[in-house]
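**Student:** Just a sequence and a predicted model for now, questions to come.
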Amino acid sequence: MSSDSSRAGAPNENNIATGAHVPHEPDLPDFAEQRSKLYRGLVNVERIACCMLLVSLLGLIMLQVVSRYVFNTPFSWTEELARFMLLWFTFVSAGFVMARRIHIAVDLLASKLGRTGTIVLDTFALLTVLVTAGVLAVAGAEFASGANRLQAPATGLPMSVVYFAAVTGFALIFLHAALHIFLNIRHPEVVPDAMENLEREAA
């Protein structure tokens, strides 16, 4: 039997009707995205924003290098703006990574537990993330609002624009963690098994 036919007979991990847990690749839509177009759109917006920020960051760095070493007239704002874009890229990416549940995780304890124990442990970890992200998002919003009068020295941007990167990132993490907790309760079959991602990468 060919590999294609064996794959056809195997459960499709992207089709939740077959009882799949997680997709084979982090780029593929997971259970929540398959069930909700709105949520899939949000995750796609996060992905596109990350790509745009990364490309813009690369462009700014290249512009800085060319202006400094080729024309010997470096711009004063490129380095500062690149740092701000790096902050936004970091926090928006954290939201996207949380949406796909591909954060680096230590599964030593989970690997010793049964299926029910894994679900309980995963839900507890998500609750911890949920509370932490919620507190940091609220505190960050208050801090960013108070920094609206401050301006960056080179670009003149309000510092609240910079600080709201953290607020956005933690808000996205809060949203995704809340959704994953709901799915753990309503659809425990979609909770990834311990070491599942590591084993899939090693295969």
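**Tutor:** Yep, that arrived.
**Student:** Only C-alpha atoms from now on, for both contacts and neighbour counts.
**Tutor:** Fine.
**Student:** for the strand or helix carrying Tyr39, packing partners?
**Tutor:** For Tyr39, the host element (DSSP states H and E) is helix 37-69. Here helix 37-69 touches helix 31-35, helix 78-100, going by 3 or more CA pairs under 8 Å, 6 or more residues apart in numbering; DSSP states H and E.
**Student:** May I see these arranged in TSV, with distance to Ala139 and mean neighbour count as well?
**Tutor:** Shown next, in TSV, are the helices and strands packed on helix 37-69 (distance: least, CA to CA, whole Å; neighbours: other CA atoms under 10 Å):
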stretch	distance to Ala139	mean neighbour count
helix 31-35	29	17
helix 78-100	16	21
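**Student:** Check it against this one:
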Amino acid sequence: MECIKNILDKIIEIFCIVILGIMTLLVTWQVITRYFFNNPSVVTEQTSQYLFVWLVMYGSAYVFGKREHMQISFVRDLSPKNLRKFIDIFQEIIITIFVIGVMVYGGYFTTLKQMGQTDAALQIPMGVVYSAVPISGVIIIFYAIYNIKTLIRKKY
């Protein structure tokens, strides 16, 4: 499972770096066409917006997998040391339930509904953009299972 996590981490890292690089080029081109040619490109604006959505969704899944996300640890920090592991595991379970219900289940059906609607500028189905939600949800579930397994083995 460790090997799969490392491979997934590397894939998401490269994917996010590529997205950020493409967004930088698109936004630079957008600024050039807007201010120097007085003719802004709608295609680059829409593409960079959609890539930003993907960057946020996949980046948040990556950060969750690294356990570097923002968390409210007030209750956990006040609890006795022998309960902290159970609180961390409970937190992972609650997040997993949310992700399954909202991101995977809800995101999947929203993606299917949006496949019939196309973007005016890019002429792509909007479901392609929305697909980042259930896909990143599945990645988060994998990371949650990995985190729970790691927490169970961890000594406090």
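**Tutor:** That came through, no problem. Computed from a predicted structure; not experimentally measured.
**Student:** how far away is the equivalent of Lys85 of structure 2 over in structure 1 from Gly95 of structure 1?
**Tutor:** Matched to structure 1 by TM-score structural alignment, Lys85 of structure 2 sits across from Ile119. Taking CA to CA, to the nearest Å as the measure, Ile119 of structure 1 falls 22 Å from Gly95 of structure 1.
**Student:** do the same with Ala82 of structure 1
**Tutor:** From Ala82 of structure 1 to Gly95 of structure 1 the distance is 20 Å (CA to CA).
**Student:** excluding its backbone neighbours, what's nearest the counterpart of Ser60 of structure 2 in structure 1?
**Tutor:** When structure 1 is aligned by TM-score structural alignment, Ser60 of structure 2 is paired with Ala94. Residue nearest to Ala94 of structure 1 in three dimensions, not counting chain neighbours: Gly169, with 6.4 Å by CA to CA, 6 or more residues apart in numbering.
**Student:** Are we agreed that the one you found is in a helix?
**Tutor:** Yes. Assessed with DSSP: H, G, I helix; E, B strand; the rest coil, Gly169 of structure 1 lies in a helix.
**Student:** Can you find the partner of it in structure 2?
**Tutor:** Under TM-score structural alignment, Gly169 of structure 1 pairs with Ser136 in structure 2.
**Student:** and that match, how many residues sit next to it?
**Tutor:** Other residues within reach of Ser136 of structure 2, judged by other CA atoms under 10 Å, total 23.
**Student:** I'd assumed Tyr58 was in contact with it.
**Tutor:** Yes. The pair Ser136 of structure 2 / Tyr58 is scored as a contact, 5.6 Å apart, by CA atoms under 8 Å.
**Student:** Kindly present the helices and strands packed on helix 37-69 of structure 1 as a markdown table, with separate columns for distance to Arg47 of structure 1.
**Tutor:** Converted to a markdown table, the helices and strands packed on helix 37-69 of structure 1 look like this (distance: least, CA to CA, whole Å):
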| stretch | distance to Arg47 of structure 1 |
| --- | --- |
| helix 31-35 | 13 |
| helix 78-100 | 7 |
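**Student:** can you tell which of those helices is closest to Glu46 of structure 1?
**Tutor:** helix 78-100 (5.9 Å; CA to CA).
**Student:** mean offset of the closest one relative to structure 2 (after superposition)
**Tutor:** Its matched residues in structure 2 lie on average 0.6 Å from helix 78-100 of structure 1 after superposition (mean CA distance after the TM-score superposition for structure 1).
**Student:** and stretch 12-30 of structure 2, how far from structure 1 on average?
**Tutor:** Looks like 1.0 Å for stretch 12-30 of structure 2 (mean CA distance after the TM-score superposition for structure 1).
**Student:** Give me the aligned partner of Gly106 of structure 2 over in structure 1.
**Tutor:** By TM-score structural alignment, Gly106 of structure 2 lines up with Ala139.
**Student:** Could you count how many residues lie near Ala105 of structure 1?
**Tutor:** 9.
**Student:** so it, which of the three states?
**Tutor:** Going by three-state DSSP: Ala105 of structure 1 is coil.
**Student:** List the contacts of it.
**Tutor:** Residues in contact with Ala105 of structure 1 (CA atoms under 8 Å, 6 or more residues apart in numbering): none are found.
**Student:** what's the answer for Leu130 of structure 1, then?
**Tutor:** 173-174, 177-178.
**Student:** Show me what it lines up with in structure 2.
**Tutor:** Counting by TM-score structural alignment, the partner of Leu130 of structure 1 is Thr96.
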